[in-house]
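K.L.:
Kindly return the folded structure for what I paste below:
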Amino acid sequence: MFTPIMYIIFSCTLSGIILYIAYIIADTLYRKSKYSLIHYLVYYFMYLKNLLNGDSIYLIIFLIISMCIYITLSYKKSKNIISLIENVDKMANGNINNIIDLNASGNIKKLANNINNIVTQLRNITIEERKAQQTKTDLITNVSHDLRTPLTSIIGYLSIIEDDKYKDEVKLRYYTSIAYEKSKMLNVLINDLFDLTKMQNNTMTLNLTQIDLVELLGQIASQFEYMFENENVKCRLNFSQDKLIIKADPIKLVRAFENLITNAIKYGKDGNYIDIVTKRKDNVAIVKIINYGESIPTIDLPYIFDRLYRVEKSRNRNDGGSGLGLAITKNIIEMHDGNIYVSSDYDCTVFEVRLNLNDI
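P.N.:
All right, here's what the predicted structure looks like:
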């Protein structure tokens, strides 16, 4: 705001000094010089002075010199303002990758930096929106495929029944059974999809209460005894001697650990063992679900908790899962301000859950 005023004051002061020095030099040279050129210039100046009604010529020269000095001082700033306008025009026309780079300081530099920051944020938002749109498209594509597969089977077998094309009651029951199982698969997928959407939209509430995590895991493991036996898997419990008291929604937490144990059985049963380990570290409860089956490829590990992401070896949908179990588990854990990690090598695959303790 005060910069132009300072420029004017400086220009006028410097102009006055220049005029004064020029007057002294001209007077000295006129008195001492024998050259006709100096005398001619002085004579011409006096002629202009008389022509312009006396001393007004000094004012004109003063204004001209002051203006030249002011323009010289303002040129760089004006150039930066013009460059700033041109760059902003480019951004306004959709070139959000454009960066304003000015050799300036002060408010103009600050303005340019602020515009660059705004454009960077806009560019990041645009990228995130594109990713979200791509994720939504992928989700719709995958869900449509997963819904269509069992639905096609249901319609096929029910059409056989509707057209009385079955041989006997045994075949009728067989077709009905298949349609029923496929319907349950649809129900699991739709319910999981709704639950995951509610979690990610923060519309699902938690009914928090104090629970003993070790006791909860013991109860969950006992409920899987039949499945362990059926899959020839032995579950080994290695629980901490400490009471791991946490504040959590037991129903939702049970679902998260059930998903992890089911996943361990499904993809780790070839290893014959599943370990459930708990321990305390500082004020954090750590739970590890370990299986010794085929490892998860390193390239797949970063995406293992994504919706409907499937490791290549597990793309077969005959397991009846929704493909959303691990995504739901991650959301449940994070709703409890916890974290979940996965690691896998040739020896074992480990899902590690960390939850904050709520010691009494």
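
K.L.:
make it CA atoms for all contacts and neighbour counts henceforth
P.N.:
OK.

K.L.:
can you tell me which helix or strand the most centrally placed residue in the chain belongs to?
P.N.:
Nearest to the centroid of the C-alpha atoms of the chain, with distances taken as Cα atoms, centre = their mean, sits E128, at 6.2 Å. Following DSSP states H and E, the helix or strand that holds E128 is helix 106-162.

K.L.:
What is that helix packed up against?
P.N.:
If you count contacts as 3 or more Cα pairs under 8 Å, 6 or more residues apart in numbering; DSSP states H and E, helix 106-162 packs onto helix 56-92, helix 169-200.

K.L.:
the inter-axis angle of that helix versus helix 169-200?
P.N.:
170 degrees (axes from the mean of the first three to the mean of the last three Cα atoms, to 10 degrees).

K.L.:
Now the second one, please; I'll put the structures next to each other:
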Amino acid sequence: MKLRTYLLLSSLTGIGVLLICLFVSYSKMLLSIEQFYWLSGITAGVGLFSFILQYVMTRPLERSIARISEQTITIAEGDFDTEVPVIGPREFKLLAEQFNGMSLRLKESFDNLHHSESARRELIANVSHDLRTPLASIQAFVEALEDDVIKDEETFQRYLNTIRLETKRLAGLIHDLFELSSLEAKGELFEPQPCHADELLISTLESFSFHLAEKRLAVEIDLPDKLPAAMMVPAQIKRVLSNLLQNAIQYSPEEGKITLSAAEEGRCLRISVKDEGEGIEAAETTRIFERFYRIDKSRGKNNGGAGLGLAIAQSIVEHHGGEIGVLSTKGAGSCFWFTLPIYSN
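P.N.:
Predicted coordinates:
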């Protein structure tokens, strides 16, 4: 039974009971037959008018419910770009607003689900490719050694060195995947402590002294006389600095310059690593912190890492309650920066 039919039957039943009671009451009164007919006619007319009024007023309710039913079917078919008109009585307006809000949340949930599924497929494809490449190289060189086709000692040692490098590359990729997974699952013990970033910058820079000298890169350090301590896990922030500095060294030209700077910015400490490389296109900067995303789409073994370094850096910084980003202009170098909350007593 439709809601409108149910309401009309309920109204008709109530009116009928009321009319019967009135007619019985009229019959017990000391009324002339003419007065009885007049009162009965007026009562019947009022009852009929009430029924017609009830019939007309329930029409908008029926339409509102029909609209919600139609939109529900539309959503069930997978179309979330739909809204119910917010009209009718207050309760139906509230119902329409709640329905529209539910539809919007469902659309956002399904969009996120589709995005996550696409990201999952891309992640699996990238992991498979980056694992398969060193494994294929190792297999090829091992088979060549097993077949005893290498006779001279120099080539033999070169093959062994290649196997060692590919094994190290494979181990590094697996370590990065494990670290990223641990960070996203918040599985590591996180106990930040006040630490001075200038000491961390110097110690990180010293570990890259060989790579800097190899490309004859100059380093400029821009630090204020007094730098406040920041809340951090030193080993994790050193990993962030190492990733940023490694990228700066990789993309800097020979005899270029890298600038490390730190400054107080509001209630945060901002640390920057600037290089004089080729820079990044504006369209690339929005995706550069994604897992496995690389500006250079080629996948040769000499084209850098697996594209996990910046994703790991982002996870660490955000876990500390900071932000990370890049300022870059194509042909004018890049400046990677991140912030950390300042220690306050």
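
K.L.:
on that earlier part again, superposed on the second structure, where does the helix holding E128 of the first structure end up, distance-wise?
P.N.:
Its match in the second structure and helix 106-162 of the first structure itself, once the structures are fitted together, sit a mean 0.7 Å apart by mean Cα distance after the TM-score superposition for the first structure.

K.L.:
quick one: what's aligned to E264 of the second structure in the first structure?
P.N.:
With TM-score structural alignment as the criterion, E264 of the second structure lines up with R280 in the first structure.

K.L.:
what kind of secondary structure is its match in?
P.N.:
Assigned state for R280 of the first structure: strand (three-state reduction, DSSP: H, G, I helix; E, B strand; the rest coil).

K.L.:
isn't it right up against I246?
P.N.:
No - the pair R280 of the first structure / I246 is not scored as a contact, 11.6 Å apart, by Cα atoms under 8 Å.

K.L.:
Quick check on those two: which one has the bigger neighbour count.
P.N.:
When R280 of the first structure and I246 are compared for neighbours, I246 comes out ahead with 22 against 18, by other Cα atoms under 10 Å.

K.L.:
For the residue nearest to I160 of the first structure when sequence neighbours are not counted, grab the count of nearby residues.
P.N.:
Excluding its sequence neighbours, the residue lying closest to I160 of the first structure (Cα to Cα, 6 or more residues apart in numbering) is Y166, at 6.6 Å. For Y166 of the first structure, the neighbour count with other Cα under 10 Å is 16.

K.L.:
wait, is C335 of the second structure part of a strand?
P.N.:
Yes - looking at C335 of the second structure with three-state DSSP, it is inside a strand.

K.L.:
Next, the mean deviation of stretch 45-64 of the second structure compared to the first structure.
P.N.:
After superposition onto the first structure, stretch 45-64 of the second structure lies on average 1.9 Å away from the residues it aligns with, using mean Cα distance after the TM-score superposition for the first structure.

K.L.:
For that stretch, which outside residues touch it?
P.N.:
Residues from elsewhere that reach stretch 45-64 of the second structure (Cα atoms under 8 Å, 6 or more residues apart in numbering): L3, R4, L7, L8, S11, L12, I15, G16, L19, I87, G88, F92.

K.L.:
what residue of the first structure matches up with the last one?
P.N.:
By TM-score structural alignment, F92 of the second structure lines up with I108 in the first structure.
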